[in-house]
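Participant: based on what follows, work out the 3D shape:
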Amino acid sequence: MSDAAPAPAATLVLFGAMGDLASRLLMPALVHLERDGLLDGDTRLLGISHGEGDDAALREKLKSFVEDEGDGEAWARWAPRIAYLRGDFTDAALYEDLKARLDGNAVFYLATAPGFFGPIADRLGASGLLDERDGFRRLVVEKPFGTDLASAQALNAQLLGHAEEAQIYRIDHFLGKETVQNITVARFANALTEAVWNNRYVDHVQITAAETVAVGSRGKFYDETGALRDMVPNHLFQLLALIAMEPPNSFDAEALRTEKSKVIAAVRAIGPDDAVRGRYLGGSAGGKDVPAYRETPDVAPDSNTETYVALKVAVDTWRWHGVPFYLRTGKALSARDTEIVIHFRAVPPLMFRDTPAEALPPNRLILQIQPGEALKLEMSVKRPGPVIETVPACLSFAYADAFDLGHRTGYETLLYDMLVGDQSLFQRADQIEGGWRAVQPLLDAWRTGEPEDYAAGSAGPTSADALLARDGRSWHEIS
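Facilitator: All right, here's what the predicted structure looks like:
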């Protein structure tokens, strides 16, 4: 059980309730919150979808990813509070029916295809369902939020035409992970780290989100999206903002979001000379045979969509002037690894003139996000013996060794925060638009041309190595 108070009761209206997101991630997270005593007993779920079904069918669908061990009692309490409503998301009659079923607090969660975000918001607004006369009304929007700067601006304007910014929760599940949230604690609660968190001591920063999985059955979505749109303006820029932001004056949501927004606004627009795109060929990744991207079902045979991106990013602030941030993400790679690596500057070699460089590497702080959440500090120590001989060593802290993390989806904290009204981990409109603004030059440039091929199961295209090598640096090995 958690020490936190239970969230206030509300009706969670889940558009797209029969979809994969609802059963695979959202329902298990709600069950975990129930198990931990973080939900009011009157909280309920009303699932909406266009297909045939009833309450029992929705309950059976949502139970499919709920673990029996430890979660059975929590699911038993949840199941009677789940109901199904069939309807067309664009039909005004659905919203009149919905209005008759709601009383008090309500959250509208859009777990739908992105094309429905705007129309659903329009219908909710027109029917008065976003009016907060007898309780709070909140709108939760999944990514992708737009496909470029213009579409993100248009969607923000559409949502804000019906709801206040304080009612809108643009969700990014990366931000619900414990290690991501720990970035602010690791920085600001420790004098040793914050004292050296600047361009005087940091040489560069690497942010990696590598996956072994290929596109698989998501060919249609991915071919319209690609690695850049899918990962960079949201996930990776949010991690960058947490690393690079100035200390907020409190953990208040607006204080945190304002500092993150300043960082994203300070990201210099990225041109093709500072970017690499790749596309995987057939091979083996993650222990599975992977067809070439262009041979994936629902992918155009002449597609120029990228499955890998590497970027050199400049953050134009006083603290980070001259410190490059290298970002990379890709599919069908050699390892699953999401991490942030802070590379510190090398010490002056006056005392160690005869020491080989590999025996005296610069210090590195590694924030491991997934898998295996951990903090690692790489430093040099003396090898035992009669002479001074340095060797690299690693001080490591693994969350699983100190805490019982259990099986979590990453949505638990986000759903709880949304119910209690804490927007700290949710993106604001200016953050969304700032991210798209920074990558828009690449979106324009990459309309033509071809990504560089790389073998499935490798670390990515060779040009990604060259991107760092030209600066005299190299990627931290994914493992």
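Participant: going by C-alpha atoms from here, please, whenever you check contacts or count neighbours.
Facilitator: OK.
Participant: quick one: classify the residue of the chain positioned farthest from its centre as helix, strand or coil.
Facilitator: Distance from the centre of the chain peaks at residue 386, with 49.5 Å (Cα atoms, centre = their mean). What DSSP: H, G, I helix; E, B strand; the rest coil gives for residue 386 is coil.
Participant: and the longest helix seen in the chain, how far from the chain's centre?
Facilitator: For the chain, the helix with the greatest residue count under DSSP state H is helix 429-445. Between the centre of helix 429-445 and the centre of its chain there are 16 Å (Cα atoms, centre = their mean, to the nearest Å).
Participant: let's see this one next to it:
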Amino acid sequence: MNATTTSTANPLREGLSSRPLPQPCSVVIFGASGDLTYRKLIPALYNLAADGDLPAALTVVGFARREKTDESFRQELQDAAKKFSRSGLNDEVWKSFSQRLFYHRSEFGDAEGYKTLAQRLDKLDEERGTRGNRIFYLSVAPSEFEGILKQLAAAGLNKAKEGSWARVIVEKPFGTDLPSAEELNTVVNNVFEEKHTYRIDHYLGKETAQNIMVLRFANAIFEPLWNHRYIDHVQITASEPLGVEARGPYYESSGAMRDMVQNHLLQLLSLTAMEPPTDLSADSVRDEKVKVIRCLRPMSPEDVVRDVVRGQYIEGAIGGQEVKAYRQEDRVNPQSMTETYVAIKVSIDNWRWEGVPFYVRMGKRLPKGGTEIAVQFKSAPSVLFNKPTEPQGPNVLVIRIQPDEGISLRMQCKMPGTAVRIEPVKMDFHYGTSFGKASPEAYERLLLDAMAGDATLFARRDEVEGAWAFVDHIEHAWHQHDNPPPLAFYPSGSWGPKEADDLLARDGRTWRRL
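Facilitator: Presented below is the predicted three-dimensional model:
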């Protein structure tokens, strides 16, 4: 009998490496003439093809209203991939990849267009070996969802043949409040079961966001400290130097809270605060995230006045360039009360996080762009070096989500010399330099996961609705309460309104500068 080597592999690593493989399928993109298709979806699929990660039979069918041929569609997408692909465009790779791309013209409400789509997909199954597997990607406004889903059901496209599968990917926003989210989820689940529904949040596809669980649960130096005994507070920041650009009407109806906090930032919060899952299956991970969302302390109108700041940018300068105020942006109400900045002190009512505030902020027209999670540990005892007269800075673990994905840890060290002088130093890890290759784009990972049937990085229905339930308390205090808190203003190019600094200052803390 041959000798065997006993495996000492980490179970978490085994779980990550044994993810299901993407399967051959047809990806039908509704709204294929839109910006998301050109900027994100096709460049992501091209990058996967260039890296050899796509199933050989993968086929993409663009579904839109405009009149185009397969060839004209391919040419437009080539121009987009050349502009937006992270790896540039290789002519030979594109030539092969473009043969996967097809165009289907139809109105979204035209029943005949879905019948011919079904026929075309059946033909592509035979020609390209896609095995009857289909992903329907709704890259359209939520107002179009119900009509498209009903037509898919009428054409029988939501029901897979034996041995095949049919899935739907839904882009955010997942509603505008809890009632609309519940209604939207009902509309989707009337046609596709929850297990076949993939609500995409591109923040969860970012490499560092995925690494939060590995950082916490695969490193013994962090997990024992990840609680109220050792952590003073957590800051989650999303900073954007851009204004609303051409998205004035959309932003007027959403604001920073609905656009970023309800989805992206609460997702990062739940990953940071969750308990260890029983295993790495999609539902085990999402069960723990939902538990965090359910433990968010609801806010009364009085809580909102005290613990939430909403702001709006005025004139200022970004990178030396003068920029106009939000109320002067194109198609924005000159008296708009829409927030472009929000800061919240969030409390999580569970055993692990009792008494540990999570400060969450998002702002436009700030000096620097980036998203990060900063975990600040409690100070060392003030006996030897951390004396009240000469306090040392705290240890801070920073998880950078974008743009420079990585992790850093600040600690105190003695400077060389005979005197005892202590200065902070930083241990820094960068994905790009440490592993010798660029991190894949978020949509690349998420599209592969949808092809593989792995929903771990997609939002589940109860997760979305729980986040809306928390946010709706704040929105109600802003827009429906008799005495709403005032809107704060901040100059473009600053780090936000003074009221946001005061929010932390009253707790003896300050915001980190990115």
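Participant: just give me the match in the second structure for the residue farthest from the centre of the first structure.
Facilitator: By TM-score structural alignment, residue 386 of the first structure lines up with residue 418 in the second structure.
Participant: could you report the distance from that match to residue 324 of the second structure?
Facilitator: As for residue 418 of the second structure, its distance to residue 324 of the second structure is 54 Å (criterion: Cα to Cα, to the nearest Å).
Participant: try residue 139 of the second structure
Facilitator: For residue 139 of the second structure relative to residue 324 of the second structure (Cα to Cα), the value is 31 Å.
Participant: again with residue 358 of the second structure
Facilitator: From residue 358 of the second structure to residue 324 of the second structure the distance is 32 Å (Cα to Cα).
Participant: ok, those two, which is more surrounded?
Facilitator: Between residue 358 of the second structure and residue 324, counted using other Cα atoms under 10 Å, the more crowded position is residue 358 (21 against 15).
Participant: OK, contacts around that one?
Facilitator: Contact analysis of residue 358 of the second structure by Cα atoms under 8 Å, 6 or more residues apart in numbering lists 233, 234, 235, 236, 345, 346, 347.
Participant: for residue 13 of the first structure, same thing?
Facilitator: 45, 46, 47, 48, 106, 107, 108, 109 are the contacts of residue 13 of the first structure under Cα under 8 Å, 6+ apart.
Participant: mind checking how far the residue opposite the third one in the second structure once aligned is from residue 364 of the second structure?
Facilitator: The one in question is residue 47 of the first structure. Alignment note (TM-score structural alignment): residue 47 of the first structure maps to residue 62 of the second structure. As for residue 62 of the second structure, its distance to residue 364 of the second structure is 33 Å (criterion: Cα to Cα).
Participant: higher neighbour count, these two?
Facilitator: residue 364 (28 against 20).
Participant: not counting its neighbours along the chain, what's nearest the more buried one?
Facilitator: Nearest in space to residue 364 of the second structure, with sequence neighbours left out and distances taken as Cα to Cα, 6 or more residues apart in numbering, is residue 240 at 4.8 Å.
Participant: how close does the aligned partner of the one you found in the first structure sit to residue 178 of the first structure?
Facilitator: When the first structure is aligned by TM-score structural alignment, residue 240 of the second structure is paired with residue 211. Distance, residue 211 of the first structure to residue 178 of the first structure, using Cα to Cα: 19 Å.
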